[in-house]
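In: sequence unknown, structure follows:
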């Protein structure tokens, strides 16, 4: 049986530079690539060696996405949940839904475009 892993996710955002800065500060990631998209518009890829998030924008990307159409949220694990929450609030975003259940403590936040993120710590 093959073994797989998520290689990347491509998310439309209104300001890839702003979203990239948040993810780099929140997760300790690096910018892997930026440039023009083959489909028009432009993208910034942020992540690690084997996985990343592509932050795409084009003239048709207006933001104000509705939760669950079709994406419910994107979740990340961090080693320091309190430090992660400080990064989120530094960017003017509002953490909510704090909880502690298996497999770890967590909170959620919406970005500027209405995309929901979950941040979890197993520590």
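Out: Looks like it arrived, so ask away. Please read these numbers as outputs of a predicted model, since none were measured by experiment.
In: Only C-alpha atoms from now on, for both contacts and neighbour counts.
Out: OK.
In: how many other residues sit next to residue 19?
Out: 19 (other C-alpha atoms under 10 Å).
In: That one against residue 55, yeah?
Out: Yes. Counting by C-alpha atoms under 8 Å, residue 55 is a contact partner of residue 19 at 7.4 Å.
In: Take this one as well and set it beside the first:
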């Protein structure tokens, strides 16, 4: 058996992205501190899985366009229990949702977060 424990992504401000995700998803910060090459990392998520958010000491380069860069991050998919409630929270935080889809085995929508990362929220009813 294998399971995904974490994904490490570069964001402009790891602490700001972690704060956003804790507000949106009720996640918690598991660890944070200085990391590779003078950067800063925050691990945010649940007990057994998380996102490792890394901000380098220097500014980050754009990863746009998505789906066109080798080893690029296209989006982060997160399973939620109540898709409608999470979408309301996303909108309350000032973000537009797009690409809604209802298909087997679940429903989903996407939004661009405050960190140039696209997030997919999915619910398996």
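Out: The structure has been received and is ready for your questions. Computed from a prediction, not measured in an experiment: that's the story for all the values here.
In: Identify the contacts common to residue 19 and residue 55 of the first structure.
Out: The contact sets of residue 19 of the first structure and residue 55 overlap at residue 13 (C-alpha atoms under 8 Å, 6 or more residues apart in numbering).
In: corresponding residues in the first structure for stretch 42-52 of the second structure?
Out: Residues 44-54 of the first structure are where stretch 42-52 of the second structure lands when matched by TM-score structural alignment.
In: how far out from the middle of the chain is the matching stretch?
Out: Mean-position distance between stretch 44-54 of the first structure and its chain equals 10 Å (C-alpha atoms, centre = their mean, to the nearest Å).
In: Give the buried residues for it.
Out: 44, 45, 46, 47, 52, 53, 54 (16 or more other C-alpha atoms under 10 Å).
In: Could you tell me which of the residues you listed belong to strands?
Out: Of the buried residues of stretch 44-54 of the first structure, the ones assigned to strands by DSSP state E are 44, 45, 46, 47, 52, 53, 54.
In: Kindly reformat these as CSV containing distance to residue 120 of the first structure.
Out: Shown next, in CSV, are these (distance: C-alpha to C-alpha, whole Å):
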residue, distance to residue 120 of the first structure
44, 24
45, 22
46, 19
47, 17
52, 18
53, 18
54, 21
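In: Just name the closest of those to residue 7 of the first structure, please.
Out: residue 52 (6.6 Å; C-alpha to C-alpha).
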